[in-house]
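Student: Mind looking at a prediction? Sequence and model below.
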Amino acid sequence: MFNNAAKYSQLIKAEALRLGFMACGISKADFLEEEAPRLETWLNNNRHGEMAYMENHFDKRLDPRLLVEGAKSVVSLTLNYFTPAKQLDSEAPKISKYAYGTDYHTVIKEKLKELLAFINDEIGEVSGRCFVDSAPVMDKAWAQKAGLGWRGKNANLISKDAGSFFFLAELIIDLELEYDKPFVADHCGSCTRCIDACPTDAIVAPYTVDGSKCISYLTIELKNEIPAEFKGKMENWMFGCDICQDVCPWNRFATPHQEPAFEPTHELLQLKKTELVDLTDEVFKQVFKGSAVKRTKFSGLKRNIDFLKPI
């Protein structure tokens, strides 16, 4: 069985790279013992703000065998989204790089389905589920266990080879495979650039982010009004935020993605500040069709843009 496990693992990793994933690592589907107290403390300190769903399925977050019956392996994958492209109007409200192209949920889900189909075709009938940032799966913990990187002081997963501008995804399957060694080194050292650069002081301690203060949370997850205390601190971000990644020295190793679906449209990059300030529902639907920005809905994006206006 061990030889088969090694052979199957190599097959899966090769196919993952062929499908366009940047890296693939595999870990044993087991209880995340170290994560349990961390998650409990984070929730007890209300670091999740209004993201009430973070309190749900506590056990499932920590044990993939509760998500997939008979689960043996967690296949962790990364997909690059880095782009040197920028919005042309430097004064226009900003969008996080990850939302420039087609919604990543759609793109990655298709790739995961192809990978699962490949496993069934080449190895045999395997039960499993695909996960892309939309279920109680602790993707950073699994990626680190699979040897794909370490969690930086901004709580993002960082790779020595590629920085941190990548998505995380998982296949949880009932197939025994060869498991990678976890990534145990921490290559942040004494650097505090992400902590120093965060305009809302969301990184409350090294490796701990208060989600309720994060610009990404405020512009996407928060459904109510943005608290007045953040007025003048948003650095012109209307959807997401890249600050803690832009200043991270490891992102000097980020290279442009090769995923056509993530290419930004000219319409999006050419939006002027005036067009965004006077954004209409019609333009919103046209420019952000198929984009992750649709998560905020027109009303949410308009709220964010209005909040950025000087008093």
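Tutor: Sure, I can see it.
Student: use CA for all of it now, contacts and neighbours both
Tutor: Fine.
Student: Quick check: longest helix in this structure by residues?
Tutor: In the chain, with assignment by DSSP state H, the single longest helix is helix 104-122.
Student: Show me what that one is packed against.
Tutor: Applying 3 or more C-alpha pairs under 8 Å, 6 or more residues apart in numbering; DSSP states H and E, we find helix 104-122 packed against helix 2-18, strand 128-131, strand 166-173.
Student: try 10 Å
Tutor: helix 2-18, strand 73-80, strand 128-131, strand 166-173 (3 or more C-alpha pairs under 10 Å, 6 or more residues apart in numbering; DSSP states H and E).
Student: Tell me which of these sits nearest to K94.
Tutor: K94 lies closest to strand 166-173 among the helices and strands packed on helix 104-122, at 18.8 Å (C-alpha to C-alpha).
Student: for comparison:
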Amino acid sequence: MNTEKADKYANIIKTQAKSLGFDFCGIAKADFLEEEAPKLEAWLNQNYHGKMGYLANHFDKRLDPRLLVDGAKTVVSLIYNHFPVKEIPSGPEDLKLAKYAYGEDYHFVIKDKLKTFLQHLREEIGEIDGRAFVDSAPVMERQWAQKAGLGWQGKNSLLLNRTMGSFFFLAELIIDLEVSPDPPMVKDYCGTCTRCIDACPTDAIVQAGVVDGSKCISYFTIELKEEIPQEVKGKFENWVFGCDICQDVCPWNRFSKPHQEQRFLPHPDLAAFTRKDWEEITLETFQKVFKNSPLKRAKFDGLKRNIDFLVKK
């Protein structure tokens, strides 16, 4: 590796990331994630992925980015804030949405930025082969972010950053350019805290850093396409789409600051939604208020199922 060139490329990448509104940018060498292979295999063997069959696919690609991008040399990890300017009313009776779902679907917002990112890099550096990823392919994003020094994996398995907690999206560029890597984050700053484990109403965090996805409220309200099992009735604490409990109780999220992304702002009607509005939601309202929203993933029927599960005795 030409160190001078690799350092120069790292500076260009980080400058571009900042100009596009990313809060943090870290760089790691594209390699096989040796330590993660047995962990991933054990997690799948325990059926912690539930009905999310796609998580068992492309095992090799999940562990080696060079199988996703020919000649890949570098994984650029990025953090993009989504902590809301203002929480949508969440009184004891209100139904609740995960904060990331207040505005436009992050896949659209961040993918647009990553396309611009790659284009700018090609203009400044020359021909680069690479792909952009936003939670949309078999990339172990939290592990790559940790290798790039952006944070550590908390007991709730999410990436935690000492400056901003965990209310952010992760994204990656995998490119065939040699770039000076950042030192990995090796320290775990959770210490003896178990607030996330203690607060989870469905006991989805089975041990520090390991989540049984098939017990998570987000899984039941988004991923599960069939009826929600009766044994979790009364345990959802009014979460109608996703869940933020393990993040809301995390002490590191006291450092969260509101995002600056207009596209993440909630639809004006959503900001005033009452429990009655949720209970009486029509397809027309759903299509108007949640146009281009992450809630499209659950679809109208899925959302209605979630609402009925919460409100019906």
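Tutor: Looks like it came in fine. In this text, all values refer to a predicted model and were calculated from it rather than measured experimentally.
Student: TM-score of the superposition?
Tutor: The TM-score (TM-score structural alignment, normalised by the length of structure 1) is 0.99; 311 aligned residues with a C-alpha RMSD of 0.8 Å.
Student: okay if I get the helices and strands packed on helix 104-122 of structure 1 as a markdown table plus distance to D121 of structure 1?
Tutor: Converted to a markdown table, these look like this (distance: least, C-alpha to C-alpha, whole Å):
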| stretch | distance to D121 of structure 1 |
| --- | --- |
| helix 2-18 | 12 |
| strand 73-80 | 17 |
| strand 128-131 | 14 |
| strand 166-173 | 14 |
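Student: circling back to that earlier point, how big is the offset of the longest helix of structure 1 relative to structure 2?
Tutor: If you overlay the two and look at helix 104-122 of structure 1, the average distance to its match in structure 2 is 0.4 Å (mean C-alpha distance after the TM-score superposition for structure 1).
Student: In stretch 190-206 of structure 2, which residues are buried?
Tutor: 190, 194-197, 199-202, 204-205 (16 or more other C-alpha atoms under 10 Å).
Student: Read off where it ends up in structure 1.
Tutor: The aligned range for stretch 190-206 of structure 2 in structure 1 is 188-204, by TM-score structural alignment.
Student: CSV for the buried residues of stretch 190-206 of structure 2, including distance to K61 of structure 2 and secondary structure?
Tutor: Output for those, formatted as CSV (distance: C-alpha to C-alpha, whole Å; DSSP: H, G, I helix; E, B strand; the rest coil):
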residue, distance to K61 of structure 2, secondary structure
C190, 30, coil
T194, 33, coil
R195, 34, helix
C196, 30, helix
I197, 30, helix
A199, 34, helix
C200, 31, coil
P201, 34, coil
T202, 31, coil
A204, 27, coil
I205, 26, strand
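Student: Kindly check the end-to-end length of the match of stretch 190-206 of structure 2 for me.
Tutor: The straight-line separation of the ends of stretch 188-204 of structure 1 (C-alpha to C-alpha, to the nearest Å) is 16 Å.
Student: Check stretch 173-185 of structure 2 too.
Tutor: From its first residue to its last, stretch 173-185 of structure 2 covers 19 Å (C-alpha to C-alpha).
Student: where's that stretch relative to the chain centroid, distance-wise?
Tutor: 21 Å (C-alpha atoms, centre = their mean, to the nearest Å).
Student: Check stretch 56-74 of structure 1 too.
Tutor: 20 Å.
Student: That one spans what distance, first to last residue?
Tutor: Note: stretch 56-74 of structure 1 ends 21 Å apart using C-alpha to C-alpha.
Student: who touches the spatially most central residue of structure 1 in this structure?
Tutor: Nearest to the geometric centre of structure 1 sits F167, at 4.7 Å (C-alpha atoms, centre = their mean). Under the criterion of C-alpha atoms under 10 Å, 6 or more residues apart in numbering, the neighbours of F167 of structure 1 are 21-22, 77-82, 98, 104-105, 108, 132-133, 139, 157.
Student: Show the contacting residues for P138 of structure 2.
Tutor: 54-65, 68.
Student: and it, that one's in a strand?
Tutor: No: using DSSP: H, G, I helix; E, B strand; the rest coil, the assignment for P138 of structure 2 is coil, not a strand.
Student: Could you tell me how far it is located from D176 of structure 2?
Tutor: P138 of structure 2 is 18 Å from D176 of structure 2, by C-alpha to C-alpha.
Student: Count the neighbours of E170 of structure 1 for me.
Tutor: 27 (other C-alpha atoms under 10 Å).
Student: The closest residue to it other than its chain neighbours: how many residues sit nearby?
Tutor: Leaving aside its sequence neighbours, E170 of structure 1 sits nearest to S76 (C-alpha to C-alpha, 6 or more residues apart in numbering; 4.6 Å). For S76 of structure 1, the count of nearby residues is 27 (other C-alpha under 10 Å).
Student: and the counterpart of S76 of structure 1 in structure 2, what does it touch?
Tutor: Aligned counterpart of S76 of structure 1 in structure 2: S77 (TM-score structural alignment). Listed by C-alpha under 10 Å, 6+ apart, the contact set of S77 of structure 2 reads 17, 24-28, 133, 141-150, 170-174.
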